[in-house]
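Trainee: Below are the sequence and a predicted model for it; my questions follow.
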Amino acid sequence: MTGSQLRQTWLIFSQATTVALAAYFVVSTLKPQWLHQGPAVLATLPAAAGAPPRAAVQFSYAAAAQAASPAVVAVMANKPALTQREIDADPWLRFHFGRRVPQRQQMGLGSGVIVSPEGYVLTNNHVVNGASEIRVQLPDGRETEAKLVGTDPETDLAVLRITVAPPLPVIHPGRAEDLQVGDVVLAIGNPFNVGQTVTSGIVSALGRTQLGLSTFENFIQTDAAINPGNSGGALVDAQGRLVGINTAIYSRTGGGSLGIGFAIPVDSAYQVLEALIKDGKVSRGWIGVITGDINAEVVETLKLSVDHGVLVKEVFKGSPAAKAGLEAGDVVTEVEGRQVRNPRELINVVAGLKPESQTVVQVQRGGQTLKLPLQVGLRRPQTEDGAPE
């Protein structure tokens, strides 16, 4: 091959590569989902009679919806009318109703997800709390009474059990820890009691906290339309696997979705599920301190050699922290080898420890770093911010 032929071949190759890269970047920007493999279907659209054939293709998540939808049920809970005092006292009711007081008993309050062949159903505590009767309706029309296995108000989760003739559809769990902002998700539930509905969106944010909805907050935020009645329903990935339990929406009026919805990650939900099935309750760790954030002023006042961690404001007498030697003014930086940067992280890490187990708490006391062995205590349910952790 001559020199001119080589140059011509190289020119053609470089031009083709440039065009291919440009096409890739256009697709990745405008239609990133086309680059992901999954059950989504690419199909040529059929042409109507007498119309010219269509060359376009349609991207569909029908396979994901079909895989998950049979296991998402409508939950009908018979509840007495709420008073304004009850709404004001409950953060979940305040979040959903505000100053609007429901005047009559209501049915068809939420959704649920069948998570095991034994008939266990995950839903929200606020869907079934206080109900005198709970019924579940499957998408195929079968309806049955549901037994309440247990509730966990601190995560707003509840477990029901139903008994129906086989086949019983069961959803497949995914991995919430694998989610990334921008991933496509589907929300499946029973909004406004109109019947099973599937909406789509993306993961808008991960690890949302400080919403004031529950003690343990680590929400998946999504812009998939979630409305009243979707509570307890499924948030699934593009493969139809359960990644979250839809729980709340942001709404200025307590009405429809504004594109900000929240779901409890599936790994947290399954931990609660297993505990409620096994023990009928969720046991969490407790060390017995009142905490606060640290800032530049605290660092300077206490002459700390770190600028992150959780300030110990008070240690309760006789608590596990007191027995381990923690003092007011200490800054907790690690528990069980896991770094903690704010009171919410400390609560979540400590709560995940088994009561009566042994752990190590690392604290900064002035310029000194201490590692204190500690025996974890049992957390009392429904402790609020400012109560001992």
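Mentor: Ah, there it is.

Trainee: Please make it C-alpha for all contacts and neighbour counts, starting now.
Mentor: Will do.

Trainee: Return the residues in contact with the nearest residue to A67 once chain neighbours are set aside.
Mentor: Once flanking residues are discounted, A67 sits nearest to G240: 5.5 Å by CA to CA, 6 or more residues apart in numbering. Counting by CA atoms under 8 Å, 6 or more residues apart in numbering, G240 makes contact with 63-68, 172.

Trainee: Could you grab the helix/strand/coil label for L353?
Mentor: Under DSSP: H, G, I helix; E, B strand; the rest coil, L353 falls in the coil class.

Trainee: Scan this structure for its longest strand.
Mentor: strand 197-208 (DSSP state E).

Trainee: thinking again about what came up before, quick one, which of the contacts of G240 are buried?
Mentor: Taking 16 or more other CA atoms under 10 Å as the criterion, what is buried in those is 64-65, 67-68, 172.

Trainee: second one coming, line it up with the first:
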Amino acid sequence: MIVRFFVFIVLAFPLIVSAANYNLPDFTPLIEKSSPAVVKINTTTAVKPRGFSLPPGQQIPDIFRHLFEPREMPERNMSSMGSGFLISSDGYLLTNYHVIEDADQIVVRLVDRREFKAMVIGSDPRSDLALLKIDEEKLPFLTLATNDELRIGEWVVAIGSPFGLDFSASAGIVSAIGRSIPTDKNENYVPFIQTDVAINPGNSGGPLFNMEGKVVGVNSQIYTRSGGSIGLSFAIPSTVALNVVEQLKEKGRVDRGWLGVVIQEVDKNLADSFGLKRPQGALVAQMEPGGPADKSGIMVGDIILKFARRNILTSGDLPHAVGSTQPDSEVPVVVMRKGKRKTIDVTVGRLEGGDAAATITEVSPSTAADRLGLTVETIESSLRDQWRLTGGVTVTQVDPHGAAADAGVAPGDVIAQLGFEQIETVEDYRRILANLPSDSLQPIRFFRDGRPTFRTIRLQ
């Protein structure tokens, strides 16, 4: 019996392997057809070395001063590399903005080893895309997918030059779609595609293909602790790239919509207090006075559920939707206000250099407790003017065992709203607090260092 069982395992193993191999896709035709349109990008930037400087308050002894006299420092060239791909037969190509940022010279190398100097048609740092042009005709090119029908689990292929290794291919699956990754300026305009494709430094700007051979994304970022791929890579969707390319060709710049709100995530407690069945939407924590949202009638405390008929499931969805909307267009916005849905027509503004379409404020989840435990006083006029508030009460003491402490309220915070009512004075605060029903979960809005935050608090 033991011998027969062992023979069965040995005979079955090749069958299992064969079945697994049979189900895997064949990437060969896709790679052979697409590789000629993928390019390697080499950039050169002239950098002037910094001169020697001492820490503040220190001086060079006279005997050594001649050694540190100012002298002409020669410039040196710094080189970097990335990837890109041709999108037309007459030499237009797409890459990441960070690949060509501050470059003095850009050289594009084709798979047949021909090299061309490229000029920048336009760039868009907010989407990390740049449109280049080389002087050549009848070139192979790739087609950008025109829809967002990419599905989680779908096979995708990347071609690029990781670590300078020319025209390398790697494959994997789509791990997630619509990922929000704010930049260092807290801007968030790209709903990234997350994959487990092996993307490494040098792949930036290269194409991400579906199995039909269409470009569904532009490889842009990796998450890594070692400097190499750990199976978390992010690509800019082709629909975003198409919009950017069209505007850069037409105007040399990219115009985006602007709403003029500061928003935060809606957790379970906030959803309960605002009358939602589940956490969803983007909670308006603050508005730009005179901005598009303010002019349209959107109010602080509204939860935006739909923007231009696009569902807003998380706060990160709103900047994506607003940023992709053309300025001056009128769109319907569905909000939850005091437990009731309301539709508001909003005329979208134009995003300027220092603005943000919808800024996300990061806060920790709210918690509920059993009482307030606060001592408050009227806000000082100087602080009110500095934070552009119409009123409010400043927290002077917080009972560490009270509901307010559990909700994250701290001394120095300025409470501007309790329940669904605005607070202007201490008398408002006391009146509103006295009229709120017992054992109810209520929203509370306060400012800390000028930044608004919504939490929930349970009254008894």
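Mentor: On my side now, so go ahead. If you're wondering where the values come from, they're calculated on a predicted model, not measured in any experiment.

Trainee: so where in the second structure does the longest strand of the first structure end up aligned?
Mentor: Alignment of strand 197-208 of the first structure against the second structure: residues 168-179, by TM-score structural alignment.

Trainee: since we're on the closest residue to Q103 of the first structure other than its chain neighbours, how many residues are nearby?
Mentor: Spatial nearest neighbour of Q103 of the first structure, excluding adjacent residues (CA to CA, 6+ apart): A81 at 5.5 Å. Counted by other CA atoms under 10 Å, the residues lying close to A81 of the first structure total 13.

Trainee: what residues are up against A158 of the first structure?
Mentor: Contact analysis of A158 of the first structure by CA under 8 Å, 6+ apart lists 122-125, 128, 148-152, 273.

Trainee: What of R179 of the second structure?
Mentor: Contacts here follow CA under 8 Å, 6+ apart; on that basis R179 of the second structure touches 190-194.

Trainee: And V315 of the first structure, by the same measure?
Mentor: By CA under 8 Å, 6+ apart, the contact list for V315 of the first structure reads 288-290, 321-322, 326-328.

Trainee: ok, 10 Å please
Mentor: 287-291, 321-323, 325-330, 388-389 (CA atoms under 10 Å, 6 or more residues apart in numbering).

Trainee: Please spell out the ChimeraX selection for the buried subset of those.
Mentor: The following ChimeraX line selects those of the contacts of V315 of the first structure that are buried, judged by 16+ other CA under 10 Å:
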select :287,288,289,290,291,321,322,323,326,327,328,329,330,388,389
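
Trainee: May I ask which two of the contacts of V315 of the first structure are separated the most?
Mentor: Within the contacts of V315 of the first structure, T291 and K323 form the most distant pair, 17.1 Å apart (CA to CA).

Trainee: my guess is R341 of the first structure contacts N295, does it?
Mentor: No: R341 of the first structure is not in contact with N295 according to CA atoms under 10 Å; the separation is 11.3 Å.

Trainee: Looking at the two, which has the bigger crowd around it?
Mentor: With neighbours defined as other CA under 10 Å, R341 of the first structure and N295 compare such that R341 has more, 19 against 13.

Trainee: what are the ranges of the strands in the stretch 151-300 of the first structure?
Mentor: 157-162, 184-189, 197-208, 219-222, 234-236, 242-249, 261-265, 285-286, 289-292 (DSSP state E, counting those that start in this stretch).

Trainee: before we move on, what about the stretch 351-460 of the second structure?
Mentor: Listed in chain order, the strands of the stretch 351-460 of the second structure (DSSP E, counting those that start in this stretch) span 358-360, 374-378, 393-398, 414-418, 421-422, 440-448, 451-459.

Trainee: Quick check: the residue nearest to P162 of the second structure when sequence neighbours are not counted vs N42 of the second structure, distance?
Mentor: Distance criterion CA to CA, 6+ apart; nearest residue to P162 of the second structure, sequence neighbours excluded, is G202 at 4.2 Å. Distance of G202 of the second structure to N42 of the second structure, given as CA to CA, to the nearest Å: 10 Å.

Trainee: and those two? which has more neighbours close in?
Mentor: Of the pair G202 of the second structure and N42, G202 is the one with more neighbours under other CA under 10 Å, namely 24 against 21.

Trainee: How much space separates the more buried one from M119 of the second structure?
Mentor: Relative to M119 of the second structure, G202 of the second structure is positioned 20 Å away (CA to CA).

Trainee: about what we covered before: what residue of the second structure takes the place of the residue nearest to A67 of the first structure?
Mentor: When the second structure is aligned by TM-score structural alignment, G240 of the first structure is paired with G213.

Trainee: so N227 of the first structure touches V198, yeah?
Mentor: No: N227 of the first structure is not in contact with V198 according to CA under 10 Å; the separation is 11.4 Å.

Trainee: so what's in contact with these two at the same time?
Mentor: Counting by CA under 10 Å, 6+ apart, the shared contacts of N227 of the first structure and V198 are 187, 189-191.

Trainee: Mind filtering the contacts of R179 of the second structure down to those shared with the first structure?
Mentor: Contacts conserved in the first structure for those, using both residues aligned by TM-score structural alignment, their matches' CA atoms under 8 Å: 190-194.
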